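[1] just coords:
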């Protein structure tokens, strides 16, 4: 990853706006810029658009949408912003939180109205830290559907997405980025640009950076996209850009092991528990799935069993991932606790004691309050481990997603969004409010794409 002077022989190709990365962030940025009348090119290192988005549940939290109103949910951007800051203990830049919360609903409705994305709100369970039900998802509740629909929308708009092209260097003149060097199957290509949007996510796939910034999670399963190598931060630091919260990340402590399938946290919020190999609970699971990664990894073997029942499984089946896990036998079922002990290999007495001694009238010994029905047969269990999903720190940005320098200066035509920019999850893992990653990807993508397009219009006298 290097910074280069302008190529002596000029660029092989020039585009008004170049976007590096074709996950949700890059594709939304492309749609926003095109919608505002600018021409864009998206380059993607992988063979097809996917990114960490395709590995997620595809749920985007947004406040004050008509989808919420149709479901009888009253919500506001202010309330959403307060929830974000409360989870992160006030560690986020307030103006960034306010900007994302305020734009979240508009972006969801724009994607639905302009590009026919059929969003609906998850209404049958609550996510930790959200005081309203505001998770918007597509019918399969899977990130793969989100990325496929965004790609299809880009194709309909005539947006060029070139895959198998890895950005390796930036061409810089003063405080302007003038282009990018790409490595592809046929060698290198130098592409000039009027504006550059970094939508290449964070550094979770870079083991050295993970060890440096978040050593407590370095042994977790990596559940993100392998091209998340920290390019944006590396380039930014070489340019003198400022960074924030590089130790922040989203973990997940409910990934089926060894199958590597994400199990929805609904199995916990609806009354499920996690036990270690001794059949004993070890933490307050209601804190959230990001913190769960460290909690599970701290147990013997770095694994746990998530125990729930058939009622909860019925709610979890709205997620394609859960159905996939069932289909390949990752979810064990049993008609009694004795049978559950047999199919999991957990000690029968401890497992029985753990699952039958859950108080419903007061918080338990870990401080968790169980609301709703106790677990009853038939029972379900899945062996899980802790995973690192994506990093949440990154380049510091201004209100329009422009990259900010260490001296407070702004790089006029360099934008960072999604995982390339600092998120709103505080400084560690416990500040992650469910959906923060995709919310920042889509909303910042929209902001960056719109701002870059407006710049192009001004440059060409159309303002």
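    That came in fine, so what should we check first? Treat the numbers as computed from the prediction; the structure is a model and nothing was measured.
[2] contacts and neighbour counts: CA atoms only from here.
    Fine.
[3] Give the burial count for the closest residue to residue 384 other than its chain neighbours, as a bare number.
    Spatial nearest neighbour of residue 384, chain neighbours left out: residue 256 (4.4 Å); criterion: Cα to Cα, 6 or more residues apart in numbering. Residues within reach of residue 256, counting by other Cα atoms under 10 Å, total 23.
[4] Skipping its backbone neighbours, what lies nearest residue 216 in space?
    Counting by Cα to Cα, 6+ apart, residue 294 is the residue found nearest to residue 216 once chain neighbours are left out, at 7.4 Å.
[5] Take this one as well and set it beside the first:
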């Protein structure tokens, strides 16, 4: 964000009530919440840029029973949100974490709105039966919008954020409680005392070390993650005896454009607003809004291991991110379906028949081929016509540090490591074996706020 200037490490104080490691949605939410409850906090970020992986999120933030849904005529139920997420996660989700998450999703939307961060539009993602993916009315990608908006609040509240400041170690008192951090910045080392530390460092989707340890089969996959997603919080936690859980559960995102050195995730909202997937023969091969795991496996099973997203101007009008994808050269244009087929070298008659069958399915609200029931608000009829070449890539790490609903980090015996909290993608358990699109942004705000609240209670108990 151009107008927010992080501080240099030379301005670090010697002590804080709480040190928050990571400047994505989780870290920024935790910092705002803790500050508003009276704590003196600092946010430390190892990269130059702020925002971490949150910057790359494009679909939205899931929540149920919100006023925003009612304004759009969507009557939802928190219990449905719970059961669908539990089913989509292969029933491997930590039920307590999931319960806390779904019941605190609507208040999180309200909390953002209280800070002038309004998510007034809704869409749908795979595995959900209702439109519960909240996003800004401008339909801008959620991630950049959220980071920029949270940094505005951070600036207003004068919360210190330091970049290019890497935490190398957690310090502990004799009784084992975490009481500070060792940092490295500009080649110098410094110890900062803190009553508590929040790990908000994100996942390990860009860590070859952790992949080698837990999922060697994915070593050659590209990743949608920013280069800093190397599992630093897991390393820091492991040093003080934290338990890692479900580390083998890694989500591969089905729709990633990876023909260029820079990998671009094509957000689920593109399918949520009506796009279809076709194989090398120009035919559909899957319910495009099934879970990410199922859709990714279906693409990998194709002879070409890749597919094309097909959409029209009507769909494009509802997903502003497509403008960005086009700007960076990822979108193939066609005046007609026939023209588009030629450009992407698929059988023209097949593609025309596929689109015609799909438009009929949308008209009748019945997809006899693949039983798709969502993302059918509009067909593919309005010129121009567009295609984006995609294939699966490592996207999200469901496993991580074992925490409880209070975001307290647990050791191998299930005991709380006092003074250490974690939230967001660094923590495991919430998503089971498949994260639903729109749930990670919700997790950053819901559990970021919870970490801010729990750290406040913890530090008060020390006084």
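    Looks like it came in fine. In this text the structure is predicted, and so the values were computed from the model without any measurement.
[6] Please report the TM-score between the two superposed chains.
    The TM-score (TM-score structural alignment, normalised by the length of structure 1) is 0.88; 441 aligned residues with a Cα RMSD of 2.5 Å.
[7] What distance do you get for residue 20 of structure 1 to residue 194 of structure 1?
    14 Å (Cα to Cα, to the nearest Å).
[8] for residue 347 of structure 1, that is, sorry about that
    The gap separating residue 347 of structure 1 from residue 194 of structure 1 is 64 Å, by Cα to Cα.
[9] Buried residues in stretch 219-231 of structure 2, which are they?
    219, 222, 223, 224, 225, 228, 229, 230, 231 (16 or more other Cα atoms under 10 Å).
[10] show me where the stretch 301-450 of structure 1 has strands.
    All strands of the stretch 301-450 of structure 1, identified by DSSP state E, counting those that start in this stretch, fall at 303-309, 332-334, 379-391, 394-395, 402-404, 410-416.
[11] What angle do strand 410-416 and whichever strand or helix holds residue 25 of structure 1 make with each other?
    Secondary structure assigned from DSSP states H and E places residue 25 of structure 1 in helix 24-35. Counting by axes from the mean of the first three to the mean of the last three Cα atoms, to 10 degrees, helix 24-35 of structure 1 points 120 degrees away from the direction of strand 410-416.
[12] after superposition, how close is the helix or strand just after helix 24-35 of structure 1 to structure 2?
    On the C-terminal side of helix 24-35 of structure 1, the nearest following helix or strand under DSSP H and E is strand 40-43. Comparing strand 40-43 of structure 1 with its match in structure 2 after superposition yields a mean distance of 0.5 Å (mean Cα distance after the TM-score superposition for structure 1).
[13] And strand 40-43 of structure 1, what does it pack against?
    strand 13-20, helix 24-35, strand 160-162 (3 or more Cα pairs under 8 Å, 6 or more residues apart in numbering; DSSP states H and E).
[14] Kindly recompute the last result at 7 Å.
    Using 3 or more Cα pairs under 7 Å, 6 or more residues apart in numbering; DSSP states H and E, the elements in contact with strand 40-43 of structure 1 are strand 13-20, strand 160-162.
[15] Using the centroid of structure 2, identify the residue furthest from it.
    Distance from the C-alpha centroid of structure 2 peaks at residue 349, with 38.1 Å (Cα atoms, centre = their mean).
[16] Setting aside sequence neighbours, what's the nearest residue to that residue?
    Excluding the flanking residues, the one nearest residue 349 of structure 2 by Cα to Cα, 6+ apart is residue 338, at 7.6 Å.
[17] neighbours around the one you found, how many?
    Neighbourhood size, residue 338 of structure 2 [other Cα under 10 Å]: 17.
[18] for the one 3 residues further on, same thing?
    For residue 341 of structure 2, the count of nearby residues is 23 (other Cα under 10 Å).
[19] nearest residue to it other than its sequence neighbours?
    residue 348 (5.1 Å).
[20] how about that neighbour, what does it touch?
    Contacts for residue 348 of structure 2 (Cα atoms under 7 Å, 6 or more residues apart in numbering) come out as 338, 341, 342.
[21] So the nearest residue to the last one once chain neighbours are set aside versus residue 284 of structure 2, what's the distance?
    Nearest in space to residue 342 of structure 2, with sequence neighbours left out and distances taken as Cα to Cα, 6+ apart, is residue 348 at 6.7 Å. Separation of residue 348 of structure 2 from residue 284 of structure 2 (Cα to Cα): 14 Å.
[22] Same check on residue 190 of structure 2?
    Distance, residue 190 of structure 2 to residue 284 of structure 2, using Cα to Cα: 57 Å.
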